[in-house]
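>>> here's a sequence, model it:
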Amino acid sequence: MIRLLVFALFVLALAGGFAWLADRPGELSVVWQGQRADMSLMVAATLVVSLVAAIMLAWWIVRVVLTSPHTVQRYFRARKRDRGYQALSTGLIAAGAGDAATARKMHARTKGLLRADQEPLIHLLEAQAAMIEGRYDEARQTFERMVDDPETRELGLRGLYLEARRLGAGEAARQYAERAAETAPGLPWAAEATLEYRSQAGDWDEALKLLGDRPAGSPEEKKAHARRKAVLLTARAAEKFDADPKGARDDAAQALKLVEDFVPAGLIAAKAWLREDNVRKAAHLLERLWKATAHPDVAKLYVRARSGDSAADRMKRAEKLEAMRPNNAEALYVVAEAALEMRDFDRARAKAEASARLSPRESAFLLLADIEDAETGDQGRIRHWMNQALKAPRDPAWTADGITSAEWRVVSPVTGRLDAFEWKTPVSPIAGPLEEGSVNSVDEAIRTLPPLAIETKPAEARRDEPAVAGPEAVDVPAREEAVAALKEKPVPARVPETAEEDEEEARPFFGLPDDPGVKGEPAKRAASGTFRLF
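The predicted structure is shown next:
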């Protein structure tokens, strides 16, 4: 474009010069070797311009003749280079697609058309072809040669890192990643791998230093950076909690500033406040986390914040949690546990059933079994609830890479990935489709469940029974022992004396019972005093 513009300006200037001469006519006389030549000024200018053009044309012809060998050589060299790059591109595509034969063929063709010292990608194609064919030693040697070249150093280190990971050589992979991070700090894979290895070793200070405080570009990258820093701060806080509670609290508070609803950091900070007997700040923090997440660990720590509280005090705290998150399965479950500790069985059963209605899961049905065992000791009902717990979905837990943990962990023990644990429902190995003829909803099970006979005791005998401290103190027999006991020993029953009592006993339960009892007249059952299950 610029050349075209310059040529147009030159033509315009030349035309303007001739027009200027045409407006100013004149005569020009030239005397040379006794000869005199007279001509007009326009003719003289035309002769000069023509002479210059002839000289330039002659010079161009001479230059083309002199440089023609080099031009022809350069043309064939460029054609050969183009064919080489085409073969290289085809080989890389074939290597990515897993076509070992084509990749090897294109590599041989590329080496004949291009020089390896001029095109480093030839080494990459060679390594990829060797890895596809299973020649890992040759691929590793190729990557080592690439490390010696400054242009391909990072590419060679990544190849060696992936090969070490494949072989399970963690220490070698760590060294390759650290070397790549030193030479090129901006490499994401090197920084990520080095950060994971620092985390696996528990070197939180170096991990935080490596992570740095540099903000990322996009909002998603900024959020991921903040999350990762919060995870590392929480890990350091958990490590120093026993020796330095204040330092652990400061790290956890800093992590909460980055991620406000990060439960592990909140639990550590609350425990640190409780160790300093500052229950008010701990309760305020736990209430804020409960409103945001409704996490069961938060509820458990909140209800049992004071070790010397009575069951009534714990009930008040559980009721406060329920008021913050009404109609929440976790809140109802907490209240049911507190009611069981107070031996308020009616309320405990009602809250546990409501929790199971909202979120049918294993712990809710086990709690109902605990309530039944503490109130009546009816093995039939206990067996029924434990069977429901066996078929119910598992409780949410900290899960990562197919394994569950009772507490949050920083890295996955399987893959070593940082921040791998998530609070979610793990996959149940025993969960399966319902049997033919069984109910498929909780409400339908409630409607179809007939009443079960309950063994009752006089008021004096109940007062003599030991109090139950909580769900953890209830001794629930194993499933197999309960089934054996039911087969060997019948369960006594009685007939309700009043209509109100009969209505109370006919209150619906969750799930379809495994053993509703023997069909028969109530009077006949009352006369015998027992009924047979088998």
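>>> please count neighbours and contacts with C-alpha atoms only from this point.
Will do.
>>> helices along the stretch 1-150 of the chain, start to end?
2-23, 41-97, 100-113, 121-132, 136-148 (DSSP state H, counting those that start in this stretch).
>>> pick the most buried one from those helices.
helix 121-132 (a mean of 23; mean count of other C-alpha atoms under 10 Å).
>>> what is it packed up against?
Judged by 3 or more C-alpha pairs under 8 Å, 6 or more residues apart in numbering; DSSP states H and E, helix 121-132 is in contact with helix 41-97, helix 100-113, helix 136-148.
>>> got the angle for the last one vs helix 121-132?
Right, the one you point to is helix 136-148. Put simply, helix 136-148 runs at 160 degrees to helix 121-132, going by axes from the mean of the first three to the mean of the last three C-alpha atoms, to 10 degrees.
>>> please generate a structure for the following sequence too, so the two can be compared:
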Amino acid sequence: MIRILFFILLVLCLALGFAWLADRPGELSLIWQGQRIEMSLMRAASILITLVAAVLIVIWLIRTIWLSPHTVTRYFRARKRDRGYQALSTGLIAAGAGDAGRARKMAARAQGLINADREPLIHLLEAQTALIEGKYDDARRKFELMADDPETRELGLRGLYLEAKRLGATEAARQYAERAAEKAPQLPWATLATLDHHSQVGQWDEAIRLLDQSRAAHVLDRKEADRKKAVLLTARAMSKLDTDTKAARDDALAALKLEGRLVPAALVAAKALFREGNLRKGASILERIWKEEPHPDIARLYVRARGGDSAVDRLKRAKRLESLRSNNAVALAAVAEAALEARELPLARVKAEAAARLAPTESVFLLLADIEEADTGDESRMRHWMAQALRSPRDPAWTADGVTSPSWLPVSPVSGRLDAFEWKAPPSQLSGSIEDGHLSADEAIRSLPPVSAAQHAPAREAPGATSADSAPTIVEAEREPEIKVPERKETVAMPAKSKEPISDEEADPFFGRPPDDPGVRERASEESSKANFRLF
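Prediction:
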């Protein structure tokens, strides 16, 4: 394109020059060897331009004839090179398609047409062909030759790394990845592989340094780099929590600045602050992340932030969490657990049933079974909740590569991948579907069996009293009213009220309820009342 424009510009300049001469006519007189030559200025200019053009053409012809052997040689060399590159391209396509025979044939042809020292792709084609044919030793030798060449070093190290991973040679793969990351930090695979290795062996400082280098080289996206650095800082904080609380706190807070919704970082920061006696700041961190990510571990740590708190104090803190994130199953379950510990069983039952309606999971129904055991002790009702728990979905847990962990880990124990654990429901281990015979929370609550008198809460005896000299307790008329039989004009015999004052130990409420609750009723009294009723 530039040559065309230059040619057009030259023609325009010549045209302008002839036009200028035409507007200014003149005569040119020349005396050469005693002869006088006269002509017009236009004719003289035309002759001059023609002579210059003729000289240029003659020079071009002489140069072409002189360089013709080299030109012919270069032509055949270029043709041979083009055929070699065509064979190389065909061979690479065949290797990618898995055609080992054609790839080997094209590799031999390309090697005969192109010098392998000038074209390193021939080594790559030979290595790929050897891999397809199963000649792994030959392929490894080719990759080693490529790794020694500065031009193909990264490509050779990549091939050696993949071969080491295939053979399970973890240490060799790590060394190849480190060499590649040192020579070319812009390679994502080398950086990530080295980062995973440092994370597996707990070299958090080296992993953070390498991550900062890769971020400066724009290897990783900013969001991904921030997430990985937050995970590494959290892991380092967990390792320092028992030895250096201050450093653990600083790392955890730095991780929260990079990833504000990272629950393990918030837990480590709160634990470090609690150990330093800064309960207010630790609680505020838990409250802030609770509003975004209501997590059972956060609720558990928040409720038990102070070791000397009573069960009632822990219940108040659980209610505080519920006020921050209302109508949430995790918050309701936390309140139910705290109420169960505080022996406020009606509140525990209400909150647990509400949590079951929002998220009918295994732990919620097990919690209802615990509440049932503490409240009524009815085995049929307890079995009802436990059967419902078996048929309910499993609770979310820290899961990575199909493996669940009771606590968060920075690295997967299966693949060694950094930041692999996720808070999600693990796959069900039951052979059948969990939906078989599954009831909804409302149906499960409505189908709860009535309290069985025989399975009601066991009798509570006063300290030092024996079963032989224990007397029936007072039964209120509103619980067992006097039953009149008109035909015989008789009433049911009721246990006589004791005239002796009941001691404080005997009147000790059963789980916070009045002493006349069925929980402290003697079973012998119940059987006696039923026997008298059957007489009539």
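>>> Provide the TM-score value for the superposition.
TM-score for the superposed chains, counting by TM-score structural alignment, normalised by the length of structure 1: 0.82, backed by 471 aligned residues with a C-alpha RMSD of 2.7 Å.
>>> now tabulate the helices of the stretch 1-150 of structure 1 in TSV and tack on distance to Arg325 of structure 1.
Shown next, in TSV, are those (distance: least, C-alpha to C-alpha, whole Å):
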stretch	distance to Arg325 of structure 1
helix 2-23	73
helix 41-97	53
helix 100-113	60
helix 121-132	57
helix 136-148	58
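>>> Glu171 of structure 1 is nearest to which of those?
helix 136-148 (16.4 Å; C-alpha to C-alpha).
>>> Thr272 of structure 2 reaches Leu241, doesn't it?
If you look again at residue 272 of structure 2, you'll see it is Ala, not Thr. Yes. With contacts counted by C-alpha atoms under 8 Å, Ala272 of structure 2 reaches Leu241, the gap being 6.7 Å.
>>> looking at the two, which has the bigger crowd around it?
Ala272 (27 against 20; other C-alpha atoms under 10 Å).
>>> give the contact list for that one.
Counting by C-alpha atoms under 8 Å, 6 or more residues apart in numbering, Ala272 of structure 2 touches 241, 245-246, 248-249.
>>> which of those ranks first by neighbour count?
For the contacts of Ala272 of structure 2, the largest neighbour count, defined by other C-alpha under 10 Å, is 27 neighbours, found at Ala248.
>>> report the distance from stretch 524-536 of structure 2 to the chain centre.
64 Å (C-alpha atoms, centre = their mean, to the nearest Å).
>>> how about that stretch: buried residues?
By 16 or more other C-alpha atoms under 10 Å, the buried positions in stretch 524-536 of structure 2 come out as 525-526, 529.
>>> out of those residues, which sit inside helices?
525-526, 529 (DSSP state H).
>>> just those now: which is nearest Arg36 of structure 2?
Lowest distance from Arg36 of structure 2 to these (C-alpha to C-alpha) belongs to Glu526, with 157.3 Å.
>>> in contact with that closest one, which residues?
Shown in contact with Glu526 of structure 2 (C-alpha under 8 Å, 6+ apart): no residues.
>>> where exactly do the strands run in the stretch 351-500 of structure 1?
Using DSSP state E, counting those that start in this stretch, the strands of the stretch 351-500 of structure 1 run over 397-400, 403-405, 422-424, 491-492.
>>> buried deepest among those strands, which one?
Most buried among the strands of the stretch 351-500 of structure 1, counting by mean count of other C-alpha under 10 Å: strand 397-400, with a mean of 20.
>>> what packs against it?
Judged by 3+ C-alpha pairs under 8 Å, 6+ apart, strand 397-400 of structure 1 is in contact with strand 403-405, strand 422-424.
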